[in-house]
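**Student:** Let me see the structure of the following:
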Amino acid sequence: MDKERYSLFLDETRNSEKKTSGIAGIAIKNDNISFMNGMLNELKVALWPDLAQEDAENIILHVTDIVRSNIRFNKEYRIFRAKSNKEQLYDGLSEILDKNDMTVFGSMINLQSLGHKYKKTFDNYIADEMCMEEILNNYACFLKYHSATGKIIFESRSNGDNDKSDRIFRKQFYKIITHGTKMYKAIELQEVIDGIEFIKKRDNNAGLQLADFVPYHFMRNFCGSSQQKENMFKTLKKKRYSGGVTKGEQLSSIFGMNFIK
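**Tutor:** Predicted coordinates for the structure are as follows:
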């Protein structure tokens, strides 16, 4: 019997003022990806009924610009000046998460408080590695309990033809996969985690667009900032992996979204 296959879509977040860094996103069964794509396209068409279907489907959702109704990112974002359209967006995204049985994973670090504790300077490079180790531990646990294998899909940080940032991150990923973690030996990780792939924002990938909303909401929570009036934080909290085959339960702050400070 073939094992189920999953994809974990991840994006990064930074808050330079609070000196915090994080990585977070959503896992979905590969069999559900086509349905997820269709649902997101239907939502876009519903949000932009005056556009041709193809034009609406080609709009890329980016949470920080949606919050600001930033028409410099996309002129069609003017619709998000209306509260009702933001509510329609978040309701639609929450429905996609529910109907596709998605699971939230992530890790965030306060570099300043951690540095004070250990008398050490922590930069974003170290933060990325620490976050990925936490996520890979928990993703591996999830895959083992679901008798599945899975890969990581990360939003590319490359700037034009310069993919140095992606190559550095890929190196960090394979360093963990090669040497293992305090929780799993390398061979145990390699049995369930297939590899990592980088996809650019402009490629209009549905999984990465949904993942974009995860670090934004949890970073606000981590930094003690209130959520925007229109948000999907409650939905995302319920989707956090909590160990075994569960979501949204007591151990979500360990297995799903953990904060290091």
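**Student:** When you work out contacts or count neighbours from here on, use the C-alpha atoms and nothing else.
**Tutor:** Will do.
**Student:** Which helix runs longest in the protein?
**Tutor:** helix 124-145 (DSSP state H).
**Student:** tell me which strands and helices the helix or strand that that one is followed by is in contact with?
**Tutor:** The helix or strand immediately downstream of helix 124-145 is strand 148-155, counting by DSSP states H and E. Strand 148-155 sits against strand 4-15, helix 186-192, strand 193-199, helix 206-211, with contacts defined as 3 or more CA pairs under 8 Å, 6 or more residues apart in numbering; DSSP states H and E.
**Student:** can you pull the buried residues of the second one?
**Tutor:** Same thing as helix 186-192. Within helix 186-192, the residues scored as buried using 16 or more other CA atoms under 10 Å are 186, 189-190, 192.
**Student:** I'd like these as CSV, with distance to N162 appended.
**Tutor:** Output for those, formatted as CSV (distance: CA to CA, whole Å):
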residue, distance to N162
A186, 30
L189, 30
Q190, 29
V192, 31
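**Student:** what about R157, which helix or strand?
**Tutor:** Per DSSP H and E: nothing holds R157, as it lies in no helix or strand.
**Student:** Same question for H116.
**Tutor:** Per DSSP H and E: H116 is located in helix 111-118.
**Student:** So what touches that helix?
**Tutor:** With CA atoms under 8 Å, 6 or more residues apart in numbering as the test, helix 111-118 has contacts from 18-21, 120-123, 127, 260-261.
**Student:** Among these, which lie within helices?
**Tutor:** A127.
**Student:** Drop anything exposed from the contacts of helix 111-118.
**Tutor:** Buried among the contacts of helix 111-118 (16+ other CA under 10 Å): 19-21, 122, 127, 260.
**Student:** neighbours around G207, how many?
**Tutor:** G207 has 23 neighbouring residues, counting by other CA atoms under 10 Å.
**Student:** where's the spatially closest residue to P215 that is not a sequence neighbour relative to S107, distance?
**Tutor:** Among residues not flanking P215 along the chain, A24 sits closest, at 5.1 Å (CA to CA, 6 or more residues apart in numbering). Per CA to CA, to the nearest Å, A24 is found 6 Å from S107.
**Student:** And this one, please, so the two structures can be compared:
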Amino acid sequence: MKDEYVLYLDESEFKRSMTFAIAGIAIKKDNIGLLEKEIAEVKKLIWDEEYITLNNPVLHCTELEKVFVKRNSDDITGIRPEYQELKKRKSEDIEKIYTRVYGKISQALRKSGATVFSCIIKIQQLRALFFLDENHNGIHLIDDQYSIALQKIIENFTHYLSVNDGYGDVIYESRNNIGENSAKSPDIKLINVYHKIQANNKGIVYTDSAAVQNRNRTIVTYSKSENIAGLQFADFVAYNIIKLEGCKVKEQITDFMKQIHRMAYNGGHSISEIDQRSFWGMRVLPSYLRMEELLSENKTLRNSYANLKKARNKQKRIIDAQKEKIAQLEEENKRLLDLIKSIDIKKES
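**Tutor:** Below is the predicted model of the structure:
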């Protein structure tokens, strides 16, 4: 019997950097119970058991981030009710809780055997490519960012399912407003895109349509209030995958960011063998941006290697000179010993 997998997806967007992502985790269906158990343990780090029983709070990455970032400030507004009590705690207590929450989530993802999938879109650069100017009537030749990201992820998820010889379902956090279910609602539009991917390979570039249809089964959406464990983990992955992509200083990359990067799908290969995560598990569009980044990194590495080689050659010259000096001193020492020996012989005679 083939294994069944669930891909939990959520989206995140950073307005300032105009960066958008759909991201989440794929796990075996057999491990859903483990995720639910682990999310319950994470919540106990923030709320007591009585509060959890009475209020059924939802773990929310951005709410936790707001409280943590402004833990030393009295100006914390716009916080969900379930996080009001957390913000009243001491600054050092908030920091401890924040650290423990991320540590526990990392541990849970490892335990569940989760694999990270994401597609990051640089909105401004994509528009620069596909938004035509006024001379071309200002036509926008671009698909919806949700559709683009979902297409890439489903294609890569199909590859993952094929490698693992399994079937997959997608669970996506609802984008609808309360009570909204019209044909133009965000959820219905996203579900329609999914079915178009299945039916006619919409947006799929490299994968055969039969594989997409055979491996992928359904997509459903749930609101945050449904308290789905997998979606709460996906929420943390989506938010932090954008932070990771935007990090230019290594010291700002957290252990959790490193963890989800290690867990990003690598096309069925071990990372030590070959690193293909920028294509499979952490896709960045437009892709030329990633290529430019890799070329820049390659140039930096080449320059570093050249500097190391230069330093090594300099060191070699110093060592060679020292060896030559030692050889000269040894020769001089030998000459002196021979001279002393010759003097001693003369004295004896």
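**Student:** Any idea what the TM-score comes out to?
**Tutor:** TM-score of the superposed chains, computed with TM-score structural alignment, normalised by the length of structure 1, equals 0.89; 258 aligned residues with a CA RMSD of 2.5 Å.
**Student:** before we move on, the earlier item: okay if I get the contacts of helix 111-118 of structure 1 as a markdown table plus distance to L10 of structure 1?
**Tutor:** Formatted as a markdown table, those follow (distance: CA to CA, whole Å):
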| residue | distance to L10 of structure 1 |
| --- | --- |
| K18 | 21 |
| K19 | 20 |
| T20 | 17 |
| S21 | 14 |
| K120 | 27 |
| T121 | 25 |
| F122 | 22 |
| D123 | 20 |
| A127 | 15 |
| I260 | 18 |
| K261 | 21 |
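**Student:** Which parts of structure 2 are strands?
**Tutor:** Here structure 2 has its strands, by DSSP state E, at 3-14, 19-28, 115-122, 166-173, 216-222, 283-285.
**Student:** Dump these into TSV; add distance to I153 of structure 2 as well.
**Tutor:** Putting these into TSV (distance: least, CA to CA, whole Å) gives the following:
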stretch	distance to I153 of structure 2
strand 3-14	10
strand 19-28	8
strand 115-122	6
strand 166-173	11
strand 216-222	12
strand 283-285	8
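**Student:** Out of the ones you listed, which is closest to V205 of structure 2?
**Tutor:** strand 283-285 (14.0 Å; CA to CA).
**Student:** so what's I191 of structure 2 closest to, chain neighbours aside?
**Tutor:** I219 (6.6 Å).
**Student:** now the one you found: how far from K152 of structure 2?
**Tutor:** 15 Å.
**Student:** the more surrounded of the two?
**Tutor:** K152 (23 against 18).
**Student:** what sits against the equivalent of the more buried one over in structure 1?
**Tutor:** Structural alignment (TM-score structural alignment) places K152 of structure 2 against E134 in structure 1. By CA under 8 Å, 6+ apart, E134 of structure 1 lies in contact with 106-107.
**Student:** Pull the contacting residues for A46 of structure 1.
**Tutor:** No contacts exist for A46 of structure 1 under CA under 8 Å, 6+ apart.
**Student:** list the contacts for the equivalent of K144 of structure 1 over in structure 2?
**Tutor:** Mapped onto structure 2 by TM-score structural alignment, K144 of structure 1 lines up with S162. The contact partners of S162 of structure 2, by CA under 8 Å, 6+ apart, come to 211, 215.
**Student:** K19 of structure 1 pairs with which position in structure 2?
**Tutor:** Residue correspondence to structure 2 (TM-score structural alignment): K19 of structure 1 is matched to M18.
**Student:** Please report how far its match lies from N333 of structure 2.
**Tutor:** In terms of CA to CA, M18 of structure 2 sits 74 Å off from N333 of structure 2.
**Student:** just D165 of structure 2 next, same as before
**Tutor:** When D165 of structure 2 is compared with N333 of structure 2 (using CA to CA), they lie 76 Å apart.
**Student:** Return the distance of A56 of structure 1 relative to S7 of structure 1.
**Tutor:** With CA to CA as the criterion, A56 of structure 1 and S7 of structure 1 are 25 Å apart.
**Student:** quick revisit: find residues that contact each of A24 and S107 of structure 1.
**Tutor:** Contacts common to A24 of structure 1 and S107, judged by CA under 8 Å, 6+ apart, are M257.
**Student:** G78 of structure 2: neighbour count?
**Tutor:** The number of residues near G78 of structure 2, taken as other CA under 10 Å, comes to 9.
**Student:** do R175 of structure 2 as well
**Tutor:** Using other CA under 10 Å: R175 of structure 2 sits among 18 other residues.
**Student:** List the residues that contact the aligned residue in structure 1 for it.
**Tutor:** The alignment partner of R175 of structure 2 in structure 1, by TM-score structural alignment, is R157. Taking CA under 8 Å, 6+ apart as the criterion, R157 of structure 1 is in contact with 163, 165-166, 200.
**Student:** Which of the residues you listed fall within helices?
**Tutor:** Within the contacts of R157 of structure 1, residues falling in helices by DSSP H are 165-166.
**Student:** ok, and the contacts of R157 of structure 1 in structure 2?
**Tutor:** For those, the subset whose aligned partners also touch in structure 2 (both residues aligned by TM-score structural alignment, their matches' CA atoms under 8 Å) is 165-166, 200.
**Student:** I only care about these that end up buried; give me the PyMOL line for that.
**Tutor:** A single PyMOL command selects the buried members of the kept ones among the contacts of R157 of structure 1 (16+ other CA under 10 Å):
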select buried, resi 166
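**Student:** Put together JSON lines for the kept ones among the contacts of R157 of structure 1, with distance to L43 of structure 1 on each row.
**Tutor:** Shown next, in JSON lines, are the kept ones among the contacts of R157 of structure 1 (distance: CA to CA, whole Å):
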{"residue": "S165", "distance to L43 of structure 1": "32"}
{"residue": "D166", "distance to L43 of structure 1": "31"}
{"residue": "K200", "distance to L43 of structure 1": "22"}
